[in-house]
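K.L.:
I'd like to go over a predicted model; first the sequence, then the structure.
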Amino acid sequence: MSDLTSKFRVKNGKKFSLKDFDPGYANSFKKGDTKDVLAGLIEETFDLQTELYAANKYALLIIFQAMDAAGKDSAIAHTFSGLNPQACQVYSFKQPSTEDYEHDFLWRHYKALPERGRIGIHNRSHYENVLVTKVHPELILNENLPGIDDVKDIDGRFWARRYESIRGFENHLTDNGTVIIKFFLNVSKHEQKKRFLKRIDDPKKNWKFSASDIEERKHWNDYMDAYEKAIQETASDNCPWYVIPADRKWFTRIAISSVILQTLKDLKLKYPVLPKEEKEKLDESKKLLERE
């Protein structure tokens, strides 16, 4: 599965182009193989998750970004279904609150970071501040920033500083033991249309659809440009992006699980070794229990 990790990994954004990534890619896998393949990946990940928790040296932050209907929610549900929920935490970020706007744009995301030994899943993330705000720059005015009194004040230098803030934030986290995986679920415009129609036709899925989804779809090209620029500016060896094909949900889940598993393997985790004194106490406890 390591070949999937390397195929979708973007660690140097300078030459990155979304055109090089096929939303419909599925390698040689078949849909019928999904259940068994995914179960095997999750089983291996569960074992490493236990080591991550026991070692208490690293935290794992997994970021999901995508267009509407790309399958973020279902991908999270399926790929984390077999893990220990006590060592996982999921945050779904909506529009900023009044309190959020009273702080810098990273504040609410910093509060949601996982502790050491845990896996944190962010459904949308601090990247919304260079994605939706890039497409709708008027939203920046809600932040009440010094020197930004009009949309015309939001220039190239503003965005350059914002990308720099994100890089600094992520580098600080990785320097202090938080391993970051950033997923962009790359769904095609055609597939998004099909999924929107399914949501409209199926009463059980009507709640997932909003008329605003159509309005945002009109900005498809602007969003693609924003995603491409964000990945170009923030992909690095320490904080890579993974551009995951999302037109086939079953393959998306396999690819995501493969990346998570390989990332944990690369940490070379080990269970803590007790000091000699503690080991002697264990041996004594064992003898006491056996004599009962």
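P.N.:
Perfect, I can see it now.
K.L.:
C-alpha from now on. contacts and neighbour counts both.
P.N.:
Will do.
K.L.:
Pull the contacting residues for the closest residue to residue 246 other than its chain neighbours.
P.N.:
Beyond its immediate neighbours in the sequence, the residue positioned closest to residue 246 (C-alpha to C-alpha, 6 or more residues apart in numbering) is residue 187, lying 4.6 Å away. Residues touching residue 187, when contacts are defined by C-alpha atoms under 8 Å, 6 or more residues apart in numbering, comprise 23-24, 66-67, 70, 245-247.
K.L.:
any idea which of these is closest to residue 177?
P.N.:
Using C-alpha to C-alpha, residue 66 comes nearest to residue 177 of these, at 26.0 Å.
K.L.:
so which of the contacts of residue 187 would you say is closest to residue 152?
P.N.:
Nearest to residue 152 among these, counting by C-alpha to C-alpha, is residue 67 at 26.5 Å.
K.L.:
nearest residue to that closest one other than its sequence neighbours?
P.N.:
Beyond its immediate neighbours in the sequence, the residue positioned closest to residue 67 (C-alpha to C-alpha, 6+ apart) is residue 187, lying 7.3 Å away.
K.L.:
any idea where the helices of the stretch 1-150 of the chain begin and end?
P.N.:
Across the stretch 1-150 of the chain, reading from the start of the chain, the helices by DSSP state H, counting those that start in this stretch fall at 2-8, 34-55, 72-79, 98-101, 107-111, 132-135.
K.L.:
Included below, for side-by-side comparison, is a second structure:
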Amino acid sequence: MDEYKVTTNISLKNTETKVVIEGAKSKLKDIRKALGDWQNTMYAHNKYAVLICLQGMDTSGKDSLIREVFKEFNVRGIEVHSFKVPTELELSHDYLWRHYIALPERGKFGVFNRTHYENVLVTRVHPEYILGENIPTVNSVEDIDDTFWDKRFEQLNDFEKHIADNGTIIFKFFLNLSKEEQKNRLLRRLRKQEKNWKFSPGDLKERKLWDKYQECYEEAINRTSKPHAPWYTIPADDKPTARYLVAKTIYDTLMKYTDIQEPELDDDIKANIELYKKQLNNE
């Protein structure tokens, strides 16, 4: 799925939001089973972790994608973290602290539903939120200039380089939703009573800032898509296709890690397997 991998600067206006792959649902079933099996092998190997980062506008399908793509995983092998408005505790630390402590351990998958990139997305659209971080050099919105954002992008790149160098395989997916499809999904939340709870009037306020968000996403993607931590822009208007593309991208990439194998049994244990079977059967 390298066609969706960001290797040069992109323009979101010129990227696809709708691709329909026939049979995407059935194709996903096979891949998610293979991914679940592969995670078991990775757990036994115990040298790598996998971090899946999901970003996208409201209603882009992040929650349902997590449910469908990782359905076949052993629950002990995957952890999902949804990063919302920082808590008082989180604000008492630097902005990356809550992401560091949520990183997956070796042998496991971690999924960030919204990610450390919120710190150059929502805070860039609403720079007043930065004031809550109590940064010594920031006393007003006027202090949040281009130099501030340059440093923050540098810090995000350093964060990812550090964890990649220490065995974390990173995937970053931008679920590229059209404004028209977002409108349809918001209307669906209002029409279906069982979906009403998902709707917030704040969704409409943020929708009015669509162009600003797209601008911030584009810059974030272009400045932080690196070989060790690439971005993928996934067409998200068709949910089954988006889920399949994410799963296929993860699977195809992980299959290149041929060093990830179940460890060999100790020679003594291997030589005595039949003896151990006999001892158990004779109980």
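P.N.:
Alright, I've got the coordinates. From a predicted model like this one, the values you see are computed outputs, not experimental measurements.
K.L.:
which stretches of the stretch 51-200 of structure 2 form strands?
P.N.:
Assignment of strands within the stretch 51-200 of structure 2 using DSSP state E, counting those that start in this stretch yields the ranges 78-82, 109-113, 168-176.
K.L.:
quick one on the thing from earlier: and the residue nearest to residue 246 of structure 1, what pairs with it in structure 2?
P.N.:
In structure 2, the residue equivalent to residue 187 of structure 1 is residue 177, according to TM-score structural alignment.
K.L.:
Could you tell me how far that match is located from residue 244 of structure 2?
P.N.:
Taken as C-alpha to C-alpha, to the nearest Å, the spacing of residue 177 of structure 2 relative to residue 244 of structure 2 amounts to 16 Å.
K.L.:
now residue 156 of structure 2
P.N.:
To residue 244 of structure 2, residue 156 of structure 2 is 28 Å away according to C-alpha to C-alpha.
K.L.:
which of those two has more neighbours?
P.N.:
When neighbours are counted by other C-alpha atoms under 10 Å, residue 156 of structure 2 and residue 244 differ, and residue 244 comes out ahead with 24 against 19.
K.L.:
Is the more buried one in a helix, a strand, or coil?
P.N.:
Under the three-state scheme (DSSP: H, G, I helix; E, B strand; the rest coil), the conformation of residue 244 of structure 2 reads as helix.
K.L.:
what residue of structure 1 matches up with it?
P.N.:
Applying TM-score structural alignment, one finds that residue 244 of structure 2 aligns to residue 254 in structure 1.
K.L.:
residues contacting its match?
P.N.:
The neighbours of residue 254 of structure 1, taking C-alpha under 8 Å, 6+ apart as the test, are 34, 37-38, 41, 79.
K.L.:
The helices of the stretch 1-150 of structure 1: which one's closest to residue 172 of structure 1?
P.N.:
In this view, these are compared for proximity to residue 172 of structure 1 by C-alpha to C-alpha, and helix 107-111 is the closest at 11.3 Å.
K.L.:
Any idea how far the closest one is from the middle of the chain?
P.N.:
The chain centroid and the centroid of helix 107-111 of structure 1 are separated by 15 Å under C-alpha atoms, centre = their mean, to the nearest Å.
K.L.:
Same check on stretch 174-181 of structure 1?
P.N.:
In terms of C-alpha atoms, centre = their mean, the gap separating the centre of stretch 174-181 of structure 1 from the centre of its chain is 13 Å.
K.L.:
can you pull the buried residues of it?
P.N.:
Along stretch 174-181 of structure 1, the positions that meet the burial threshold by neighbour count (16 or more other C-alpha atoms under 10 Å) are 174, 177-181.
K.L.:
Now the two most distant members of these.
P.N.:
For these, with distances taken as C-alpha to C-alpha, the pair at the greatest spread is 177 and 181 (13.0 Å).
K.L.:
Return the residue of structure 2 aligned against residue 114 of structure 1.
P.N.:
Alignment note (TM-score structural alignment): residue 114 of structure 1 maps to residue 104 of structure 2.
K.L.:
Identify the residues contacting the closest residue to its match other than its chain neighbours.
P.N.:
For residue 104 of structure 2, the nearest residue in space outside its immediate sequence neighbours is residue 110; the separation is 4.9 Å by C-alpha to C-alpha, 6+ apart. Residues in contact with residue 110 of structure 2, defined by C-alpha under 8 Å, 6+ apart, are 49-52, 78-81, 102-104.
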